[in-house]
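Engineer: can't give you the sequence, but here's the structure:
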């Protein structure tokens, strides 16, 4: 058998892992995320590519021979980030302990060492696999040399290079020289991109011939080529990988020195323990006990390679492989015949759990109709039932009504556990056909949200991250944009594979992620997120009654107001102009009116911006910016709500049905869309008036229950500040108490203005507001704002301690937690950029409060819904907006709801808070009256 030499660009792996990994530190505070990522990448590579010989090659420190040719070589590269430096120092030794020969050759770049080894391996008749993401390496590709990119699952042979770059491997150096390389500061032909370079080389063959015919190339790019002629030979030498580096000192036995070696278990166990790589440590200890084998053997990890984007070990259960094992075979089938369907029903009657997914005609769950249903039983075993495909795509299909009537008992059977991806949507689809999907036991999207709230939760991402597998994408079947076809037009064979894969992968991923949860995470998943999804489904289904007549009246009033503001703007400007034109507004404000531009933000083209922030900056001193802001506010209110909401009323229900997104914000907060009911302005009278249109039917009222100062109460608990705790425990007005403390006056002597200042300080500081932000909010100078903050922290020292403690904790572990154990990851908490880091620190302070508030309102939603159902009440939840629940309540149940609702909401903390929760209840014929 021909030997295989596997070569790894270690320096490339290090940087790619650094940018891909979430923050991770050892117990002593040393950053380890990139190190952890590289080890996982190497594990995947070793599992995926059988090899006899191997090497991981790193760049040597300092300058090399290219700097002698061109002193500015790589001069524009930023220095290595501080948090990466210690990892770069540790990595070679860790890799060596794992059985990989490591090469670091003085005065030579890793590319040249790899190039030399690749040519030596090729000359020996071996197969050579080079693992890198560097396009320069494409020049090494030949009959026995291929490139692999584990991040994109891309393999490049000779044909692959031609397909990707438009040139053959032998032309890559010419291609690179023409384009130059901004990263390495290699000069090229200005404005010569990949297409131009490939076109020239296709026509002339080599760089030398391109240069010889430079006079024939017309236009600006031809002029640029002629201007670059003197330096192109240098660029060619700079991008050419050396293949004759002297490696005798490093490889005393030639290529035989690169034979694959066994890991050094004892030393690895020590290092894994020091670095707190718990899963790795357990695996190494098991291997030490076994006394044989390779840490990277595929048999030991279920035949699947670990992903380079593996999450930190603190976030995962110990001892599990890093990706889910793949089934031995895939069995995806389309069910188009009665006999097949009867067999499927038999399987369902015997099954305990299934994965399920629907294919539909629309993303709007209230309007969507079924195209097909997919069901998975075990990994790799799934079916697709086409029900609404066009006959040309699927000539044989079972009758939809017949299928649904016979599936209904199984779909409504709570004992048959169902798992899917965003099953709330599928619940709506089945509900459109009078079927209640019961027995929901798992949701891959929500499981991912529990473990990794800071990452994406789409099935494609999850499959890549946790199965190490690509998915068939919707776009690959249906296309994009104006040319996109309906799924009903997709040919059955393709549709069946796509749909069955969705159900299969969701089942696999959910099971895999659930096994990685600790006790707190599992509790939150099963007893919070999954039940909340059911409440959200019911709220979306209920919808909210809208009065289109009220909105029409408001639209007319807003339109009149907009006309008045336009006339005022024209009068101040001295001429008519388009208030929505940034160019015209810029001309009016800064040229005709002569408003000074010093300190104002500029646009990309160098002009002065007229965005909202600039107008707010000018509004206190100039009337026109203030009018423009008012105009924009009214116009947005009109277009987004008073004009738009009537169009969104469902003709079948007469109601508006929003969609709540559950797996979006890392804090656990919900988001609302189509329409967004959580962003209706409340700071202006016009914004509040929109809520009048949210009404109750005859015989019912709207009830609003809003947590009072919930985040301040959580701050009091988390900080343990005695003064703040006492204020809430004694039922005081906390803003009045703060005003008394900060201004040094008696409680009863606090003025309304002082209370307003104190309220701004209380809420501002928990959001990380500094003196500049406070000064802007209160309309005072920076020094006064600083004095207020200093006095506040002097009176509430526990709050200051909490903020400092939380920032340090976040920096050490990369995340903070809510009271209920929800992990809130902060990827920028150790960023080199000071602004990014400061933003993450502000988020670290606020996230536990906002996240805990989110957990509490979710618990309230679950408990309120369960009470309404268990007591058989007709009252129903119709909206959730931040810390507020909105219900539609029959008048006969009003007194009971007014009594019971605040009791339930106040009791959801289960004794975990050192301060009482309070919910304020309002009642009215519409939402504004109730709120």
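Structural biologist: Structure's in. What do you need? None of these values were measured; they are calculated from a predicted model.
Engineer: from here on, contacts and neighbour counts on C-alpha atoms
Structural biologist: OK.
Engineer: quick one: terminal-to-terminal distance for stretch 633-650?
Structural biologist: Length of stretch 633-650, first residue to last, CA to CA, to the nearest Å: 27 Å.
Engineer: so where do the helices sit in the stretch 101-250 of the chain?
Structural biologist: Taking DSSP state H, counting those that start in this stretch, the helices of the stretch 101-250 of the chain run over residues 110-123, 158-165, 172-179, 194-204, 207-212, 219-228, 232-239.
Engineer: Beyond the helix or strand containing residue 790, next helix or strand please.
Structural biologist: Residue 790 belongs to helix 782-795 when assigned by DSSP states H and E. Sequence order places helix 797-813 as the next helix or strand after helix 782-795, per DSSP H and E.
Engineer: And the next helix or strand after that next one, what does it pack against?
Structural biologist: For helix 797-813, the following helix or strand on the C-terminal side (DSSP H and E) is strand 815-817. Helices and strands touching strand 815-817, by 3 or more CA pairs under 8 Å, 6 or more residues apart in numbering; DSSP states H and E, are helix 797-813, strand 823-825, helix 834-870.
Engineer: right, so of those, which gets closest to residue 536?
Structural biologist: With CA to CA, the closest approach to residue 536 among these belongs to helix 834-870: 8.9 Å.
Engineer: counting contacts, what elements does that closest one pack onto?
Structural biologist: Using 3+ CA pairs under 8 Å, 6+ apart, the elements in contact with helix 834-870 are helix 530-542, helix 710-719, helix 797-813, strand 815-817, strand 823-825, strand 876-881, helix 894-906.
Engineer: which one of these lies closest to residue 685?
Structural biologist: Within the helices and strands packed on helix 834-870, the stretch nearest residue 685 is strand 876-881; the backing value is 18.6 Å (CA to CA).
Engineer: The closest one packs against which elements?
Structural biologist: Here strand 876-881 touches helix 530-542, helix 834-870, strand 884-890, going by 3+ CA pairs under 8 Å, 6+ apart.
Engineer: One more to weigh against that first structure:
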């Protein structure tokens, strides 16, 4: 899915400025609006991440100085607005700078208001094939853009505006908002409406007459004073309507090919570090490896949190007790543990719960969302429905309420936490396990994780505690914003008063307890899902915790050297491009590239953007590169520049100073297929098609006296296709160890297996992999550079030779439409919400996903099962070998030289025997001093 995320920067910088206290650095520079913008932009990237199924384009839009057409149309437009406060004006250049450093393209179009830029980009994106546009704003005028693909979000109010939400707020639907605003006017922009006509009257008229034209046509029927005022305003209304209408057809260069020009960038850590140091955002500065000039906790260090956001309770939510009752509870009694005696009583209750075999929900409140760095602020527990306990341990409480000593408290609770016979419940438990491990407490006995239970039941829905509590318990939780404030003025959890924190935190644990019971009861209704949860997903979470904790050793010097080499290559490529172009130009400017290629050099136009301009996207340049040298140089430059900024420059800065390793975060409950998502850093998208990309993997190294071992399932999805489809020819090929692509070529081209040539095998390989992803004849033709009739003939021959595959594809599409989901071999349900969509392209995409999802999902299940088995075996044998990465169908292990022979013999054996399919599983096992050598 393609999503465009737009930020109304002009709206937010004002709101951030007014919402924040008067923050200043020691030089006296105002910093509040800058802080608020960083917070909001980082939160949006976190709330709307790119993942295996969604790619994001993004932009932050600001008003440019100067007049627009509205000023010419109505000189009094915005005349009542006061000038920008000096303290805000002083922050504008830095807001632009930090926004760019956060990876956001910044747009400020002269002569065009930010709203009109947003409207144009939003509508153009839909014409260019984007599936969704999310606009982050607090401006009510933009509600007129909302439809089934465009929605508004307000991070400061934590609200989402869909079509129904627009009606709920204004009493009219999005298509009526322009008429609504014309009638009521806009006092902010000094646009008059009809005198004495407010929101209720305007909504009433539009409900009755549907449109402004309908209201005007019936003006004579509207009596009273408002009727008279309406008649007086009739001549003005067309002008008013033009003023409040957001334009969606502005001539904007960046809109000509959004996917090419508004790619989401990565954060520039060096620039951000300088800015955070200047403006004294100490926590963010430290998170980027900066060394503070004064101790942590000095006056002025107002915010704590990682990644720039004030910290919330990082326990994302609810968790369950074994068969806990799910009775409705309107209020929760909360208990604050602030004395040694109270702690002793709580520990006695925990001990009794263990003896009775009752699970206890626990949660952590922390200083950071980054698991390897988070420190404990407080601990939460729930032992029975209706009661929650909170132990404050690190609050900066101005009321001087007593708090227990963190070290002493953890020492007292450590035996319970590390007792595998004391059953425990958590929401997003992997995070809490990291937090406790940061304090040398190694949690054992986890029996429920409500986030994972929800994921198994409804992978396509949200899994946060607030959403789950409302969905499963009909309980409206206390929101973090209610205890810590909203938007840019939000404080960190250690700044929340203990009394307030107790109500919020204790509720987290109690809701988790009840929620786990509800989810467990639901899982029992579908035994295969319960089995999947208990035997794969839950134990795999523990394995992931271990893998993340282990981390991977990085050769930073090698990456620095690669960055320098790439920088030199980029300069050479730039010089070569200038020579080919006959002059200098900006290699990062699509506009200049388009003018150069198509106007100056006269190259053929391959395709055009929605606005009619020649496209310069990667597909176009790749096509042109077949015949012209300059487009090839441009592609080479783009590829190397992205590699440098995303990996060779960035990875050394991500080494944890405490461990000396890079620790990625694996998101377990994101992709509906069951696949993992890797982030901070993303280890799954390291490019391997170029020599420079493959060299990045050379920097993932083994320590002294160790090697890396890469164990990788071979052709796993094709083997799963053979199993699921039951096709005899495919099964025969795999059972007899035939080269599957040669075997397919033999079938399609009607030649003996031994006479298949390399071109025929290559064609068969494209068909084998293409069809399991639902590739059409059109796609195959483009991939093989043949005409569509020839591609269709190949596909027809394929299905004639492999009729079981054809039957499978037909049956799985029908199953998806009937059930709304398809299933893996092990029962995982892969939900397809768009399978019945009236939108043709969305429905077609869902049908293609229905074909491939069972293979991707089964592959994900297999690698999880294998890693659980491997972890258990490594522990049972007390080996020093450890798993350090998981990438798609590959597990990477760090192996002492003394254990290499054992690992090479046993790991493939374990991985190939985790499941009994109709075809044998095959695992390749490579060895090397670095990842590239081992792969």
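Structural biologist: All right, it came through fine. Everything numeric in this text was worked out from a predicted model, so none of it was measured.
Engineer: Any idea what the TM-score comes out to?
Structural biologist: Scored by TM-score structural alignment, normalised by the length of the first structure, the superposition of the two chains gives a TM-score of 0.68; 665 aligned residues with a CA RMSD of 3.2 Å.
Engineer: picking that back up, now the helix holding residue 790 of the first structure on the second structure. Mean distance?
Structural biologist: Compared with the second structure after fitting, helix 782-795 of the first structure deviates on average by 1.5 Å (mean CA distance after the TM-score superposition for the first structure).
Engineer: out of the helices and strands packed on strand 815-817 of the first structure, deepest packed?
Structural biologist: For those, the largest average neighbour count (mean count of other CA atoms under 10 Å) is found in strand 823-825, namely a mean of 26.
Engineer: Quick one: average offset of that strand versus the second structure, please.
Structural biologist: Distance for strand 823-825 of the first structure, averaged over aligned residues: 0.8 Å (mean CA distance after the TM-score superposition for the first structure).
Engineer: Where in the second structure does that strand fall?
Structural biologist: Under TM-score structural alignment, strand 823-825 of the first structure corresponds to residues 829-831 of the second structure.
Engineer: Touching, residue 510 of the second structure and residue 361? I think so.
Structural biologist: Yes: in this structure, residue 510 of the second structure is within contact of residue 361 by CA atoms under 8 Å, at 7.1 Å.
Engineer: what's the counterpart of residue 345 of the second structure in the first structure?
Structural biologist: So residue 345 of the second structure corresponds to residue 343, using TM-score structural alignment.
Engineer: separation between its match and residue 337 of the first structure?
Structural biologist: Distance, residue 343 of the first structure to residue 337 of the first structure, using CA to CA: 10 Å.
Engineer: Over to residue 461 of the first structure?
Structural biologist: Counting by CA to CA - residue 461 of the first structure and residue 337 of the first structure are separated by 34 Å.
Engineer: ok, those two, which is more surrounded?
Structural biologist: Taking residue 461 of the first structure and residue 337 together and counting by other CA atoms under 10 Å, residue 461 has the greater number of neighbours (16 against 12).
Engineer: before we move on, back to that, can you add distance to residue 913 of the first structure and give the helices and strands packed on helix 834-870 of the first structure back as a markdown table?
Structural biologist: Below are those laid out as a markdown table (distance: least, CA to CA, whole Å):
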| stretch | distance to residue 913 of the first structure |
| --- | --- |
| helix 530-542 | 22 |
| helix 710-719 | 6 |
| helix 797-813 | 16 |
| strand 815-817 | 15 |
| strand 823-825 | 18 |
| strand 876-881 | 23 |
| helix 894-906 | 11 |
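Engineer: Quick one: closest of the ones you listed to residue 838 of the first structure.
Structural biologist: helix 797-813 (9.8 Å).
Engineer: intersection of neighbour lists for residue 510 and residue 361 of the second structure?
Structural biologist: Listed as contacting both residue 510 of the second structure and residue 361 by CA atoms under 8 Å, 6 or more residues apart in numbering are 381, 382, 383.
Engineer: Kindly indicate which of those lies nearest residue 554 of the second structure.
Structural biologist: Closest to residue 554 of the second structure, out of all of these and judged by CA to CA, is residue 381, at 38.6 Å.
Engineer: Thought residue 187 was touching residue 181 of the first structure, still the case?
Structural biologist: Yes: when contacts are counted by CA under 8 Å, residue 181 of the first structure is listed as touching residue 187 (6.6 Å).
Engineer: State the number of residues packed around residue 217 of the second structure.
Structural biologist: The burial count for residue 217 of the second structure: 11, using other CA under 10 Å.
Engineer: The helices and strands packed on strand 815-817 of the first structure: which one's closest to residue 775 of the first structure?
Structural biologist: Here helix 834-870 is closest among those (CA to CA), at 17.5 Å.
Engineer: how big's the offset between the closest one and the second structure?
Structural biologist: With mean CA distance after the TM-score superposition for the first structure, helix 834-870 of the first structure averages 0.7 Å from its match.
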